[in-house]
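Colleague: no sequence for this one, just the structure:
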């Protein structure tokens, strides 16, 4: 192992950059649909050894000395994000004649830009670098900081944060209820990087022991938690039907197909429950499942009323229009409606966190002059964002916390207020991305929101993955990807959590402070001053 670490440290130029890129690409195997937990334990030691050899010219200033480390981190991040996000290009091929030109920007440009955060992480870590366990702590801290920045700046995009690589299944998701995603990002990087200590010996025993304890605690806590609360999760009486129609995205954009699409949803809504299953109280349609402005189509509301039985409620994704005032074009919102058995809209919530370039165009006036427009919005100006997130109160008193599409990937979108609701509601349309890793990654991230809050998740997706997930992240019932049909199940109750989301964030800060202390105390300059 020392021979291997030495060879990697001495690499230079293109070989160094390629190995960093390959290590990042290897890390993708830990994400859905693969879930190979061992992959980062191979890739992160390579990153550490490459960092060991990226000292920079001692005659240069601090920023220039950190540049070689930045390049390594950028190459690693580019490999990881390219391998994890290439499927975004599929959305541009739905209307290829209009958007195919932007394919390189989505497939290569976005990962290249987001990789700057990883380059920044390795540059920060290099400033705190030392010979032993301290450099592992510095790398964990720096990744934690930069993953937080990636999920926050410029509306944020925390998709496939490193912490998800350590949480592929519910057994391994339970630690998130203690540290949140922010804390798991740091703890995961520390554990993944610890094997690098074998190659350089110094600090190997305490580092490997600590990493081993973290992994054992990670699995042990998950096992204990999954076996501690089965009774609490069985206390549910509300029946839910998820409608998964599997409508091809190109067809959804075809005006001539709107009637057939609407009819398909109605047919699945009225399908008889499986033998022994309870008649659904709540029926859930996916994001933008109603293919017209419902408020302009009273016949559509009558059809929904005919499809619902007495006491049933439909929750459906739809586009909502709002008058903006005299002489102004209407505002459009990506919304969910609550519709009762009389065909009355009794509740609604609008999407708060829109997708840049998908649902709205940043710097719209400037970019419109170049002929650009948003991808998913079929109306002028794209969608408008809601001012606040509005929980949905159903006629029988159940309260749902709505998360439309990729809002479910943001832990910060779900504060303590979600704890007072009966379920998280995530409606989405991942048909944009075809049969790629994207829908599986999206589902994993939605699962984590249930674990962090202990609140069950109702997830309705056009092409999948539709499922009801309990507060431990376990799938109670669901439909496989691209399988048309319905899911009938009972909504589980909430599970107990040791820490609320706000406290999880504070716990993550404690982890960051501990890693900072280890990194500082391990530096030779600190040791010399202490002596």
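Modeller: Noted; the coordinates are in hand. The shown structure was predicted, so the numbers you read here are calculated from the model rather than taken from an experiment.
Colleague: CA only for contacts and neighbour counts going forward, please
Modeller: Will do.
Colleague: can you give me the end-to-end distance of stretch 320-340?
Modeller: End-to-end distance of stretch 320-340 (CA to CA, to the nearest Å): 17 Å.
Colleague: Can you identify each of the strands in the protein by residue range?
Modeller: Counting by DSSP state E, the chain has strands at residues 239-244, 282-284, 313-322, 331-339, 345-350, 392-393, 399-404, 423-428, 457-461, 466-469, 475-479, 485-490.
Colleague: Please identify the deepest-packed of these.
Modeller: Comparing those by mean neighbour count (mean count of other CA atoms under 10 Å), strand 457-461 comes out on top with a mean of 30.
Colleague: can you give me the angle that strand makes with strand 485-490?
Modeller: Orientation of strand 457-461 against strand 485-490 (axes from the mean of the first three to the mean of the last three CA atoms, to 10 degrees) gives an angle of 170 degrees.
Colleague: Quick one: list the elements packing against strand 457-461.
Modeller: strand 239-244, strand 423-428, helix 437-453, strand 466-469 (3 or more CA pairs under 8 Å, 6 or more residues apart in numbering; DSSP states H and E).
Colleague: could you redo the last one with a cut-off of 6 Å?
Modeller: The helices and strands touching strand 457-461, judged by 3 or more CA pairs under 6 Å, 6 or more residues apart in numbering; DSSP states H and E, are strand 423-428, strand 466-469.
Colleague: how about those in TSV, adding distance to residue 248?
Modeller: Shown next, in TSV, are the helices and strands packed on strand 457-461 (distance: least, CA to CA, whole Å):
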stretch	distance to residue 248
strand 423-428	14
strand 466-469	16
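Colleague: okay, pairing it with this:
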């Protein structure tokens, strides 16, 4: 027999098995809300109910099992949700679920504490704790917003228009609150009890969990809703307000005339991103050159290629040519870019001297070289401007703990991971005809704060340069574009995605995807990108303030929970002294 569950009887193996099964099913159903293995586009409605069992388990289980359940849920969900990471590297499909499972150990403990310490308002405290987690979990070195609950609604445009005020965070809160609320009721019904009295913080406390102390009654759902009618009314008002705001926003923005239409030819060359070497680089260049010349016949204002579309570094090979054929290919590429009558935007690594005081080739035969994941803009016969990626993919592009964890650093290097240098500027490109745009590279567009910073700096269009071809999964590409949808709504700026293999499309300020190109095909397409300038339309509240409100909310949650923990500790000390 396992440990006692205090007032709720003894816990045996069957009890634990039932809770584990419920959590696993909850994780699997939650993963199906997103584009994934079962549904390439996902079924977002599942995200409104799939976590109710999770909160029911947290309510009925013990403290001792809570950390294990947190790790289990996080591991299973991300194993299913990010199944395509196995294509990237066997380590990746383990690293991500382990990290996210580890994060959820702390999340589940916080949720358990909220449920026990704030019985009357436990569900509300849980909702804020979950919201704070979604922010904090994307804010450290291994921050990874994939799987955030709000992103499941990328197709429900009327519900996501509030993102221009709250960012993704307001949508997360509206989706999680009813599930913490109903999870409490389901948890009580599961064990056949419902709590109605007590003292302590907000009319609750540890006395609920001692034999003979709690008052328990049976409660139907209607009785529960009636008892919590004020909370239900407030939530219904929030949802109604969200729907009204969404309908008005969609109507308003659909009727708005953009400042101009920017004709952009997007080239999707669909290359195997794992193949390297001169022959592959030459083949890719020939494909992109051919399709770009075809597009010129339709008079585009600009041509865009994808992230690292041309792999040999222009900056390195023009200054420190070491391979004659590669240097000649770089010269050919430069000549082509400079010869075009319209701007060409392409991803290209920027190689620089790692130590400017040393020669490019060191005495030990190693290159004195560091690389940035970069973007080049060709216009008027020259390389006009560049951008360096600021937010690097953890573990695969960046690992800052070489001294603290040399074993992991060396393991990653031994598994062919290589590091990029970090850029520091939110570059805004401007074409000769006055279009101002910024280029978040690949993973960068999953972070709202970065896109908001680009727009605050002056970007009127977002051009996402990405390469997800390595995933070999349509669902991985849809997961990525689903998050890009929110960046356009948050900033009310159009996005055009220049991708290797998909999803190449335009996203309007209402989050509508226009004429997406089929993934994993070699093609090009002309897009008329609506340009909305800050001079005409201003900046949204989210653009102006970014994630600052979420930082404050997260700090408030931490302080509130710390004070509650201190209160509980004080109560126990007082009770021990009474004895």
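Modeller: All right, it came through fine. The structure displayed is predicted, hence computed values, not measured ones.
Colleague: Select, out of the helices and strands packed on strand 457-461 of structure 1, the one closest to residue 169 of structure 1.
Modeller: Of all these, it is strand 466-469 that lies closest to residue 169 of structure 1, at 12.4 Å by CA to CA.
Colleague: Which part of structure 2 matches the closest one?
Modeller: Per TM-score structural alignment, the counterpart of strand 466-469 of structure 1 in structure 2 is residues 504-507.
Colleague: what about that stretch, distance to the chain center?
Modeller: Distance of stretch 504-507 of structure 2 from the chain centroid (CA atoms, centre = their mean, to the nearest Å) equals 18 Å.
Colleague: sorry, back to before: closest one to residue 104 of structure 1 among the strands of structure 1?
Modeller: strand 423-428 (25.2 Å).
Colleague: okay, and the closest one goes to which residues in structure 2?
Modeller: Strand 423-428 of structure 1 maps onto residues 461-466 of structure 2, going by TM-score structural alignment.
Colleague: do the same with stretch 73-86 of structure 1
Modeller: Counting by TM-score structural alignment, stretch 73-86 of structure 1 corresponds to residues 70-83.
Colleague: can you list contacts of that stretch?
Modeller: The contact list for stretch 70-83 of structure 2 (CA atoms under 6 Å, 6 or more residues apart in numbering) reads 27, 31, 97, 98, 100, 101, 102, 104, 105, 108.
Colleague: Repeat that for stretch 387-406 of structure 2.
Modeller: Here stretch 387-406 of structure 2 has contacts from 142, 372-375, 409, 417, 419-420, 422-424, 427, 444, using CA under 6 Å, 6+ apart.
Colleague: Tell me how far that stretch lies from the chain's centre.
Modeller: Using CA atoms, centre = their mean, the offset of stretch 387-406 of structure 2 from its chain centre is 17 Å.
Colleague: end-to-end on that stretch?
Modeller: Across stretch 387-406 of structure 2, the terminal residues are separated by 31 Å (CA to CA).
Colleague: Who's the closest spatial neighbour of residue 438 of structure 2, skipping the chain neighbours?
Modeller: Spatially, and ignoring its direct neighbours in sequence, residue 438 of structure 2 is nearest to residue 428 (4.9 Å; CA to CA, 6 or more residues apart in numbering).
Colleague: so who does the spatially most central residue of structure 1 touch?
Modeller: The structure's structure 1 has its C-alpha centroid closest to residue 409; by CA atoms, centre = their mean the separation is 3.1 Å. Residue 409 of structure 1 makes contact with residue 445, according to CA under 6 Å, 6+ apart.
Colleague: One more pass at 10 Å, please.
Modeller: Neighbour list for residue 409 of structure 1: 151, 157-161, 403, 441-449 [criterion: CA atoms under 10 Å, 6 or more residues apart in numbering].
Colleague: Can you find the partner of it in structure 2?
Modeller: Match for residue 409 of structure 1 (TM-score structural alignment): residue 446.
Colleague: Now check structure 2 for the residue matching residue 261 of structure 1.
Modeller: Using TM-score structural alignment, residue 261 of structure 1 pairs with residue 284 in structure 2.
Colleague: correction: residue 165 of structure 1
Modeller: That one, residue 165 of structure 1, aligns with residue 152 by TM-score structural alignment.
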